[in-house]
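Undergrad: Any chance you can model this:
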Amino acid sequence: MVIAVSDAAWVPGASEPVGRGSGAGPGHATGRVRAFLRLVVIEHSVFALPFAYIAALAASFADSRSVHWSDLALVTVAMVAARTFAMAANRVIDRAIDARNPRTANRELVTGVVSVRTAVVGAAVALAVFLTAAAALSWLCLLLAPVAVAPLVVYPYAKRFTDFPHAVLGIAQAVAPVGAWIAVTGEWSWAALVLGLAVGSWIGGFDVIYACQDAEVDRRIGVRAVPARFGVRAALIGSTVTHMITFALFIVYGLMDNAGPWWWAGLVLTAAAFCYEHAIVSPNDLSRVNRAFLTANGFVGIVLFLFAVVDLASRGLAV
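TA: This is a model prediction of the structure:
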């Protein structure tokens, strides 16, 4: 992948690019780090990370019935680094599109709060950290690392050549539980694959909801997505069907993993969260998309993780 790099980002309405900043010293450096963390929306790690933990803990249970803490720590580093790389690369690749969309025109690369050079360096550092963590886990993880990285790079380009970029995002997220299982055991797991497909369809489904708020702008500027191509009503129906598939996959995973009552209790709450998410968004009212996107889906990840941990502990997982 070749990314054109400049020292600054262009701000609409400005005669000169901005972005390097004139300050210096520790305070300026701290501000740049904070701006970069806002750029990559670091708090959104809550979506995929819990499911990598579920797979890693289930793998620990299958392997030795005790938590592999060192592997869990490296999985955490690898996951956060991979997501940071993906978000930074996404923002760099999409900065021209973001500048043309009123909803995203205030993002850090567009306004110049973060320079393109800083974002590219941050992405490169995050990628290096991810590869280092993969190597520390095992040579197999390092060899498989490109499989995890490829969809992360393809995703921001997908909206240029397919009406289903959400599926590419889903594939990128589905890798996490499979990778976490392999990181702990060094072996393939069909159960982890099912969990990965559940995570992928879940995230792809709510990405469709999120894209509904940009449907008209996307049509005007040529960005491809399900809402832009098929309309908001059809997109919301498609998202509902996708999340029904997600829920079915969570059930299949529980059966394959011989899950106990705590997992099934977590799924009851998950079903309620899905119903809430789809009830508060309609073709005529997209004002609560962010609540559906952040609150409901953050709840799903955290709740299923907590109930999975309690379930594994009740079945004999030792810390």
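Undergrad: Please count neighbours and contacts with C-alpha atoms only from this point.
TA: Will do.
Undergrad: Setting the sequence-adjacent residues aside, check what's closest to P177.
TA: With sequence-adjacent residues excluded and distances taken as C-alpha to C-alpha, 6 or more residues apart in numbering, P177 is closest to A52, at 4.4 Å.
Undergrad: Provide a list of residues in contact with the one you found.
TA: 75, 176-181 (C-alpha atoms under 8 Å, 6 or more residues apart in numbering).
Undergrad: The nearest residue to N297 once chain neighbours are set aside: neighbour count?
TA: In space, and not counting its chain neighbours, N297 is closest to F47: 7.1 Å by C-alpha to C-alpha, 6+ apart. Counted with other C-alpha atoms under 10 Å, the neighbours of F47 add up to 20.
Undergrad: Spit out the contact partners of F47.
TA: Contacts of F47 by C-alpha under 8 Å, 6+ apart are 203, 297-298, 301.
Undergrad: Just the element for the residue nearest to P177, please.
TA: If you go by DSSP states H and E, A52 is part of helix 49-64.
Undergrad: for comparison, sequence B:
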Amino acid sequence: MELTKLKKIRNKIFDYGTLVMFSHTIFSLSFALISMLIAGNNRLDFRTIFWIIVAFLGARTGANAINRVIDAKIDAKNPRTATRQLPQGLMKPKEVIVFSAACFAVMVFAAAKLNTICLVLSPIALFLMIIYSYTKRFTWACHIVLGVTSAAAPVGAWLAVTGKISWIPLVMGAANTVWVAGFDIIYGAQDYDFDTKNGIHSIPASFGVKNALLIARIFHAIALISLFIVGLLTPVLGTIYYIGLAVITVLFIIQHSMVSPDNLTNVKVASYNVNQVISIVFLITGLLDCLL
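TA: Okay, here's the model as predicted:
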């Protein structure tokens, strides 16, 4: 009996991890941590680091959970997403909504523990995390809204440490925005047929796959330029950071060489797996330059 209960608990944890795509946490966590370290200038206390990470995880997990609920009917129609937990009935919408609300509550509590400005601005972050899920119903700019929502991580981390805004987190946020929007466009290219037939808005559906992939390349070029500017604005970043940017440039080239309008077989690897590596490279090289 105990073994059966443990198995159910394990399966439930796995389902929630898959539901919120926990392995993708690295995408914006790397930006948040580097922004935090730059803002702290190596003088961070454990309390601040702890609550920043708690706020980030609460926000990111809650956002992905509520997205699954809002998109459940669309996911059920799309053969690619019909196997997700909610369309299959493995989880109930109400339990996911409660889970998401709990995550958002954790985020707001963590924001309150950081400083007043983080608490005051937390409703804006919540609004972005919820409204994103609806944008594909009325605008091709949904990818950009997702990017802006992700950019709340580095900007929020900076505000948590300093209590004020500056150009560094704004430029880093811009880089995070176009980077995420770029690989989300690549990922969305595989749904071109489904989106056009069902009235789902996206850059591939609105401008065609060929133009969409070109826009993704432009976005990633802007991301690289923005990250280079961050290096120029930040005295603590130096040689190691720029070596990281060089590696990221190569990874971007590899990513875009893996997909074409005529061959979208490697879309998932190009948009997710390669960008997980990019996130890790950015985090490691940024950490080394900030801490050494």
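Undergrad: Now the TM-score, please.
TA: The TM-score (TM-score structural alignment, normalised by the length of structure 2) is 0.96; 288 aligned residues with a C-alpha RMSD of 1.3 Å.
Undergrad: about what we covered before: what do we get in structure 2 for the residue nearest to P177 of structure 1?
TA: Aligned counterpart of A52 of structure 1 in structure 2: A32 (TM-score structural alignment).
Undergrad: Tell me how far that match lies from A175 of structure 2.
TA: 12 Å (C-alpha to C-alpha, to the nearest Å).
Undergrad: List the residues that contact the residue mapped onto P261 of structure 1 from structure 2.
TA: The alignment partner of P261 of structure 1 in structure 2, by TM-score structural alignment, is T239. When the contact criterion is C-alpha under 8 Å, 6+ apart, the partners of T239 of structure 2 are D289.
Undergrad: Identify the residue of structure 1 aligned to T162 of structure 2.
TA: In structure 1, T162 of structure 2 lands on T185 (TM-score structural alignment).
Undergrad: Just to check, that match is in contact with A59?
TA: Yes. Counting by C-alpha atoms under 8 Å, A59 is a contact partner of T185 of structure 1 at 6.4 Å.
Undergrad: And these two? Which one has more around it.
TA: For the pair T185 of structure 1 and A59, the greater number of neighbours falls to A59 (25 against 18), based on other C-alpha under 10 Å.
Undergrad: Three-state assignment for the nearest residue to the more buried one once chain neighbours are set aside, please.
TA: Distances taken as C-alpha to C-alpha, 6+ apart put W181 closest to A59 of structure 1, at 5.5 Å, once the chain neighbours are dropped. Under DSSP: H, G, I helix; E, B strand; the rest coil, W181 of structure 1 falls in the helix class.
Undergrad: count of neighbours near W181 of structure 1?
TA: Neighbours around W181 of structure 1, by other C-alpha under 10 Å: 26.
Undergrad: which residues sit in contact with it?
TA: 52, 55-56, 58-59, 187-189, 192.
Undergrad: Filter those down to the buried ones.
TA: 52, 55-56, 58-59, 189, 192 (16 or more other C-alpha atoms under 10 Å).
Undergrad: which one of those sits closest to G222 of structure 1?
TA: Closest to G222 of structure 1 out of these is A52 (34.7 Å), distances taken as C-alpha to C-alpha.
Undergrad: Superpose on structure 2 and give me the mean offset of the helix or strand in which R233 of structure 1 is found.
TA: Assigned by DSSP H and E, R233 of structure 1 falls within helix 232-256. Here the mean offset of helix 232-256 of structure 1 against structure 2 after fitting is 0.5 Å, by mean C-alpha distance after the TM-score superposition for structure 1.
Undergrad: ok, residues contacting that helix?
TA: 191-192, 194-195, 197-199, 201-202, 205-206, 208-209, 212, 215, 226-227, 263-264, 267, 271, 274, 278, 282-283.
Undergrad: Buried ones among these?
TA: Of the contacts of helix 232-256 of structure 1, these count as buried by 16+ other C-alpha under 10 Å: 191-192, 194-195, 197-199, 201-202, 205-206, 208-209, 212, 215, 226-227, 263-264, 267, 274, 278, 282.
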